[in-house]
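> I would like the atomic coordinates for the input below:
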Amino acid sequence: MNRILGIAGVAAACLALAACGTRLETARTVVPSGTDFDTALYGEYIELSQFEYGESDYGDSDYYADRAIMVAKGEAVEPTAMDARMLPAGTEGDLSNARQRLAAALASGAKQGSPKPAARAQAMFDCWMEQQEENRQPAHIAMCREEFEKAMAQLQPMKKPDAKSYRVYFAHDSNFLDQAAEETIANAAKAFGMDGFANVALYGYTDTSGDVTYNEDLAARRAAAVKGALEARGVPASAIKMSVRGEFNLPKPTADGVKEQSNRLVIIRMAP
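Predicted structure coming up:
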């Protein structure tokens, strides 16, 4: 199979020095630690690298091995770009359409909903692009294309998660995040990234002790502290909205002037 556009010269020199084809063994030593999709995609690229090595196509073997390494390290690896291969005239249309369908499925949550078929679809698209560039083995082109379509047919979008709530508690007259608060926020941020939430609402409260205006300001500071901690853990600011409740609509209604731990909090509500 032909080499990836842009590294052909390097690959040729590499072959002359008998240095190509060495990336596969390196890739095998890297342990993927990401999502189920990442693990499956890593395995797919290792298989493609092994196949190309067996075909003595060391340049493409290295290409797939490097993609496996990037996936294992947690780097985002997109399906092969349309301009990354020198495709024969008349073949771009089907491949461009296939890439658009694949990209749309991955963006809609197929990585989470169907991680193994999604990984298979991406690897087989890359395989199809590579084989089509070479354009010498019709059976290989057909195999990659057929496997791509089979995997695409198995994709399911990620089911939208049910809303989730977390409660971050504070000491009296404080907006300081203690260890327990930090752990709760860390769990919330992890759920945002893993479960596919899109919206985060923060509700800041105080108990009824103290002045109403002061309590409103304190509740705002508490919500801001939680917001900052979520952002520091990767939750985008654009997804977060704050609502200051102060001492009104409390989780545990009390009379005025009552110190109540369960009302000194910020509620984090996550929704699709």
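
> switch to C-alpha atoms for all contacts and neighbour counts from now on
Will do.

> measure residue 182 to residue 218 for me?
18 Å (Cα to Cα, to the nearest Å).

> run this one through as well so I can compare:
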Amino acid sequence: MEGFAIIITTLIAMVFTTPQEKELIVLLPDDNGKVGALLVQGAGGQILLDEALEQAQVGNGGEVRSGKLDEARIDEIFAETLAAQPPKPVTFVLYFQHGTTQLESTSEPVLEKLFKEVASRSASDVQITGHTDTVGALEDNDRLSLQRAEEIRTFLIGRGLAVKRVRAVGRGERELLVPTEDKVSEPRNRRVEVLVR
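Here you go, the predicted structure:
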């Protein structure tokens, strides 16, 4: 039941169309298992869907019937829609040596995984965010974090990623992964986070 957000959007849109033929509307949970509510109306009445996997059918005459479907049946009915969904976003974290744009050796394999993930997607949007620890002046850390992000951006573009699909920003020491006092060298804060969508 991965990625049902697109299905939910599609099904909600179906509610706002005039029923021409029998329509099936299914309320699906999000990735965290939560559901909202959906009011399905037809000429013959209305039904509130507020439980996961609950469904409503609107017949040719506008009559509305409800019931529940299991996951296997949903997968069968919506196989085409499920297959058309884009891959879920993936985040990669790369760590850097103190005060430099040089990757830690442990991050080099992660960089290759990042490139393979981007290359495997037909249309990727990549957000690269650089960070630093609290050693050094705020302005210097802003500059260094952006340089780290730009370093990864340059790598991806050099490997063929379209420039307009990749953005790099620096956050300096503003979003510490590990909270520390000022002037503390924390390796986990010297990082670049890459979100691939």
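
> Superposing both, give me the TM-score.
The TM-score (TM-score structural alignment, normalised by the length of the second structure) is 0.55; 118 aligned residues with a Cα RMSD of 1.9 Å.

> picking up where we left off before, who's more crowded, residue 182 and residue 218 of the first structure?
Using other Cα atoms under 10 Å as the criterion, residue 182 of the first structure and residue 218 rank with residue 218 on top: 22 against 16.

> Could I get the contacting residues of that one?
173-175, 206, 246 (Cα atoms under 8 Å, 6 or more residues apart in numbering).

> Show me what it aligns to in the second structure.
Alignment note (TM-score structural alignment): residue 218 of the first structure maps to residue 144 of the second structure.

> looking at this, that match is in a helix?
Yes - membership of residue 144 of the second structure in a helix is supported by DSSP: H, G, I helix; E, B strand; the rest coil.

> Against residue 167 of the second structure, how distant is it?
Distance from residue 144 of the second structure to residue 167 of the second structure, by Cα to Cα: 16 Å.

> same check, this time on residue 147 of the second structure
Relative to residue 167 of the second structure, and taking Cα to Cα, residue 147 of the second structure is found at 13 Å.

> again with residue 105 of the second structure
24 Å.

> More neighbours: which of those two?
Comparing residue 105 of the second structure with residue 167 by other Cα under 10 Å, the one with more neighbours is residue 167, at 15 against 12.

> And the more buried one? What does it align with in the first structure?
Under TM-score structural alignment, residue 167 of the second structure pairs with residue 241 in the first structure.

> One more: residue 121 of the second structure?
Match for residue 121 of the second structure (TM-score structural alignment): residue 195.

> Run through the residues that contact the closest residue in space to that match that isn't next to it in sequence.
Among residues not flanking residue 195 of the first structure along the chain, residue 161 sits closest, at 6.4 Å (Cα to Cα, 6 or more residues apart in numbering). Residue 161 of the first structure sits next to 195-197, 271-272 when contact means Cα under 8 Å, 6+ apart.

> Is the counterpart of residue 161 of the first structure in the second structure in a helix, a strand, or coil?
Using TM-score structural alignment, the equivalent of residue 161 of the first structure in the second structure is residue 87. Secondary structure, three-state DSSP: residue 87 of the second structure is coil.

> Report the separation between residue 87 of the second structure and residue 192 of the second structure.
If you go by Cα to Cα, the gap between residue 87 of the second structure and residue 192 of the second structure works out to 22 Å.

> Helix or strand: which one has residue 269 of the first structure?
Element membership for residue 269 of the first structure, per DSSP states H and E: strand 265-271.

> and that strand, what other elements does it pack with?
strand 164-169, strand 199-205, helix 212-232 (3 or more Cα pairs under 8 Å, 6 or more residues apart in numbering; DSSP states H and E).

> burial count for residue 46 of the first structure?
For residue 46 of the first structure, using other Cα under 10 Å, the count is 24.

> now do the one 5 residues further on
Per other Cα under 10 Å, the neighbour tally for residue 51 of the first structure reads 16.

> The second structure: matching residues for the helix or strand hosting it?
Taking DSSP H and E as the criterion, residue 51 of the first structure maps to helix 36-54. Structural correspondence for helix 36-54 of the first structure: none found in the second structure, per TM-score structural alignment.

> just stretch 121-140 of the first structure next, same as before
Going by TM-score structural alignment: stretch 121-140 of the first structure matches no residues.

> show me where the second structure has helices.
5-15, 71-77, 79-83, 108-120, 138-158 (DSSP state H).

> buried residues in the longest one?
It stands for helix 138-158 of the second structure. 141-154, 156 (16 or more other Cα atoms under 10 Å).

> which of those residues lies closest to residue 82 of the second structure?
residue 156 (29.1 Å; Cα to Cα).

> And the closest one, how far from residue 167 of the second structure?
11 Å.

> excluding its backbone neighbours, what's nearest residue 24 of the second structure?
residue 57 (4.6 Å).

> burial measure for the one you found, as a count.
Residue 57 of the second structure has 20 nearby residues by other Cα under 10 Å.

> ok, now residue 92 of the first structure?
Residue 92 of the first structure: 16 neighbours (other Cα under 10 Å).

> Residue in the second structure paired with it?
By TM-score structural alignment, residue 92 of the first structure lines up with nothing at all.

> Please report how far residue 92 of the first structure lies from residue 133 of the first structure.
10 Å.

> And residue 112 of the first structure, by the same measure?
Residue 112 of the first structure is 31 Å from residue 133 of the first structure, by Cα to Cα.

> Please apply the same query to residue 178 of the first structure.
58 Å.

> Which one's more surrounded, these two?
residue 133 (21 against 12).
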